[in-house]
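J.: predicted model follows, preceded by the sequence.
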Amino acid sequence: MKPVAVAFGAHEHAPPLRWTRDLAKALGAPLRVLSVVAPTSAEAPPEYFEELDEQRRTQIASDLSEAGINDAEIVLMNEHKPLGAVAAYADEHDLAACIVGSPQEGGLGEGNPANYLLHHTHIPIAMVGNEYEPLDGGVFVVGVEATGTVSPALRMASDLASATGGSVHAVHAYESISEDEAERFREMEASLSSQVSVPLQFVPLAGHPAGVVIDHAKEAGAAAIVIGTRGSGGFLGLRLGRVPSQLLNHAACPVIVVPHSDDAA
């Protein structure tokens, strides 16, 4: 199983760390903890910097122990461009996913860390804030097209629901609906349900894709929102940075963005 990583800087990291612990446990995946800080400019002997790293490692190990994590691999990085270092590590080490905190808590530089990683890696990226619902038995809300086919995002949502004893709510946004479309939606629900091994509810809602997903996730008390980057990974015509960015900026629950197969190639 590919490892799952959580990356953070010098600021608050407990919420994404605990969420990633639960995710790795559910998936049976190894956990890696990436601590990335800018190197100090002080002139000092090598022993001084080694001591700083050891203090950081000890503190992280203590935080891991408090979170009930005893088998994570700690990776220390001293980089002037923390997010660039995380992106390079993610691609070089073939991670299953990388989790970061919100811009306020992540401490990985200016801007949204998840957005940066989505533009510079080819793996699923998740962003976790201070509050979230448990993964066990949770509802995973995923944006889907009106195609009846299982996208990479829906597949991940299904896998997470299977691993946690949860369910999937497949949300489809539309502008208007006719009697013929209502019948097509019923056929889509049957088609999608037959292709996954977990309880699936098809939820067609009128409105903007990001808005209806956020509203439904809040109403359902979702454990996470799962969205694709473009095309059949999420909503028709979706491009990286549009609906995913809106979800990352406004959703109250964790958001997992899954690259479309074309993007990951």
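T.: Arrived safely, thanks for sending. Numbers count the residues shown, from 1 in each chain.
J.: please make it C-alpha for all contacts and neighbour counts, starting now.
T.: OK.
J.: residue ranges for the helices of the protein, please.
T.: In the chain, the segments counted as helices under DSSP state H are 14-27, 46-66, 82-92, 103-106, 113-120, 152-164, 179-195, 209-220, 243-250, 261-264.
J.: switch the ones you listed over to a markdown table; also include mean neighbour count and distance to V75.
T.: Below are the helices of the chain laid out as a markdown table (neighbours: other C-alpha atoms under 10 Å; distance: least, C-alpha to C-alpha, whole Å):
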| stretch | mean neighbour count | distance to V75 |
| --- | --- | --- |
| helix 14-27 | 21 | 14 |
| helix 46-66 | 14 | 9 |
| helix 82-92 | 18 | 10 |
| helix 103-106 | 19 | 16 |
| helix 113-120 | 20 | 18 |
| helix 152-164 | 23 | 26 |
| helix 179-195 | 14 | 38 |
| helix 209-220 | 18 | 34 |
| helix 243-250 | 20 | 26 |
| helix 261-264 | 13 | 25 |
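J.: how about those helices in CSV, adding distance to V6?
T.: Shown next, in CSV, are these (distance: least, C-alpha to C-alpha, whole Å):
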stretch, distance to V6
helix 14-27, 6
helix 46-66, 12
helix 82-92, 10
helix 103-106, 10
helix 113-120, 12
helix 152-164, 17
helix 179-195, 31
helix 209-220, 23
helix 243-250, 17
helix 261-264, 20
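J.: check it against this one:
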Amino acid sequence: MERIVYLNGEFIVESEAKVSVFDRGFLFADAVYEVTAVLGGKLIDHQGHLARLERSSKELGIKMPVTGDQLMDIQRELIKRNDLVEGGIYLQLTRGDEGDRDFSYSDDIEPTLVLFTQARSLINSPKTQSGIKVISFDDIRWRRRDIKTTSLLPACMAKHVAHAAGAEDVWLIEDGFVTEGGSSNVYIVTQGNVLVTRPLSNDILHGITRASLMKLAQELNLTIEERLFTIEEAYDAKEAFISSATTFVWPVVAIDDKPIGNGKPGDIALKLRDIYIKTALELAE
């Protein structure tokens, strides 16, 4: 059966969902997006994703065509129509279509809003038990990574290189320091049990899962340092892990073929993952 998707005010089967070839999201990646996890048929961290979407669209001057309440209703209807129990909802908001290709755009252009569901196993992901391997890779993305745009070609190319090398993901390096993963925030735990992650700035995405993990880490009385760190420091870490909306927390067991710690998922990463999922389920909408 075909999925039901949302496109500009309509719920339609995916084969009938059409976007103009002149849409600026297609021509220029002039668009922002969000991915919200779904567990038990409910949305996880919805308010955080909504706030980031509104910020991203404001930073680029893209109009929001619906209110936050309307967006919640749209997502709930998609969950219902597609019988989604576990997975995610992808949302993409483009500047819209002005009828031809032109670098400049008018302020009154009407945006394009698309949402669709993706069913996948999140809680029982095998990556939780095995951990993932990553490689380091030069970060060649633009300098406003705090805006969640669809300009993802550098990340796609980096992940392709990682997969060809037998790894699951990349840790990106800029000016000698780790920025983030191919589609995730990254963390290390030092030998002294200090949780280290890069501070928020224009250089990284302000992860919604990251924000929740920082609160949980504080509640667990973990020592946290938000600072820059090098890949060499990561090699020597006791633990490493990533976070994102649909991975929650995945342990990293090797970087550039160098085992992290004992080469197995670390206790702190697994504990944060368990507590995050438990808390997220309690607060799901």
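T.: Everything's here; your move. These numbers were taken from a predicted model, which means no experiment stands behind them.
J.: tell me how they score on TM after superposing.
T.: Once the chains are overlaid, their TM-score stands at 0.29 when taken by TM-score structural alignment, normalised by the length of the first structure; 134 aligned residues with a C-alpha RMSD of 6.4 Å.
J.: between the helices of the first structure, which gets nearest to I227 of the first structure?
T.: Of all these, helix 152-164 sits nearest to I227 of the first structure, with 5.6 Å by C-alpha to C-alpha.
J.: and the angle from the closest one to helix 179-195?
T.: If you take axes from the mean of the first three to the mean of the last three C-alpha atoms, to 10 degrees, helix 152-164 of the first structure sits at 50 degrees to helix 179-195.
J.: other SSEs contacting helix 152-164 of the first structure?
T.: In terms of contacts (3 or more C-alpha pairs under 8 Å, 6 or more residues apart in numbering; DSSP states H and E), helix 152-164 of the first structure is packed against helix 14-27, strand 139-143, strand 167-174, strand 224-228, strand 255-258.
J.: quick one on the thing from earlier: tell me which of the helices of the first structure sits nearest to F140 of the first structure.
T.: Closest among these, once you apply C-alpha to C-alpha, is helix 152-164, at 5.9 Å.
J.: returning to what we had before: tell me which of the helices and strands packed on helix 152-164 of the first structure sits nearest to S191 of the first structure.
T.: strand 167-174 (11.9 Å).
J.: quick one on the thing from earlier: redo the helices and strands packed on helix 152-164 of the first structure as CSV? Include distance to S194 of the first structure.
T.: Listed next are those as CSV, based on distance: least, C-alpha to C-alpha, whole Å:
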stretch, distance to S194 of the first structure
helix 14-27, 23
strand 139-143, 16
strand 167-174, 13
strand 224-228, 20
strand 255-258, 22
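J.: quick one: closest of the ones you listed to L205 of the first structure.
T.: strand 167-174 (5.1 Å).
J.: follow-up on the earlier one: between the helices of the first structure, which one is closest to V171 of the first structure.
T.: For the helices of the first structure, proximity to V171 of the first structure was assessed by C-alpha to C-alpha; helix 209-220 is nearest, at 6.5 Å.
J.: hang on, the earlier thing: closest one to L34 of the first structure among the helices of the first structure?
T.: Nearest of the helices of the first structure (C-alpha to C-alpha): helix 82-92, 7.7 Å.
J.: next, the angle from the closest one to helix 113-120.
T.: Using the same axes, to 10 degrees: helix 82-92 of the first structure against helix 113-120 is 50 degrees.
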